[in-house]
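[1] all I have is the shape, not the residue letters:
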């Protein structure tokens, strides 16, 4: 079974909605890294010229490759990543190998069998 890693970077107030949407699209779990900091094309400045940054989360999804594109598109839609700058991004990376996913593979295999 081949996997891809989806990384999504979004404001922390969207994390729960993104997790729910990813699961509905076929993700079987996620790892969340809280309090990341991001910077876009332009720094956001507030009062007295201080930089304004909102709390961001990094969401990591190890997903079966055939489900990856649907999950990625769902994250983009729910997170409104293409609607306006600074809302977040999501990307996928090929995974060469993975361990510790035995239970996830069993669940995915059962899911595939039930859809055939």
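    Structure's in. What do you need? Everything numeric here is computed off the predicted structure, so don't read it as measured data. Residues are numbered from 1 along each chain as shown.
[2] only C-alpha atoms from now on, for both contacts and neighbour counts.
    OK.
[3] got a list of what residue 79 touches?
    By CA atoms under 8 Å, 6 or more residues apart in numbering, residue 79 lies in contact with 10, 14, 18, 87, 88.
[4] what's the closest non-adjacent residue to the first one?
    The shortest distance from residue 10 to any residue that is not its chain neighbour, by CA to CA, 6 or more residues apart in numbering, is 4.5 Å, and that residue is residue 88.
[5] then this one, side by side with the first:
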């Protein structure tokens, strides 16, 4: 079984929407990391950089759902609009601790004849 990490950096106002959209697209869990960052047009106030709050969301998913998940998040959460966020996909070399999820995925794949 091959896994990917779908990592999103999103405006905290849409975090719940991204999570719900990802789960509808097949993600079984998530990790939310509060963060801060600056975009390409960094603002300043009295010479001090203003850093925007952002949430980093991680979804470890089986590779066959990555495209649908990414398309759903991009579309439903309007990632193409400035300020909403970005999403990237990373390869996973090895995984441990997902035995229960792997069994569930195998059962679902058998049911779907994949």
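    Received the coordinates, thanks. What you are looking at is a predicted structure, and each value in this text was computed from that prediction instead of being measured.
[6] hmm, back to that, among the contacts of residue 79 of the first structure, which recur in the second structure?
    Among the contacts of residue 79 of the first structure, the contacts conserved in the second structure (both residues aligned by TM-score structural alignment, their matches' CA atoms under 8 Å) are 14, 18, 87.
[7] ok, back up a step: aligned to the residue nearest to residue 10 of the first structure, what sits in the second structure?
    Under the alignment (TM-score structural alignment), residue 88 of the first structure pairs with residue 85 of the second structure.
[8] rewinding a little: OK, contacts around the residue nearest to residue 10 of the first structure?
    By CA under 8 Å, 6+ apart, residue 88 of the first structure lies in contact with 8, 9, 10, 11, 79, 80, 81.
[9] sort out which residues of the lengthiest strand in the second structure are buried, please.
    Scanning the second structure for the strand with the most residues, using DSSP state E, yields strand 52-62. Neighbour counts over strand 52-62 of the second structure (16 or more other CA atoms under 10 Å) mark 54, 55, 56, 57, 58, 59, 60, 61, 62 as buried.
[10] list the residues that contact the third one.
    Contacts for residue 56 of the second structure (CA under 8 Å, 6+ apart) come out as 7, 8, 9, 10, 31, 32, 33, 34, 35.
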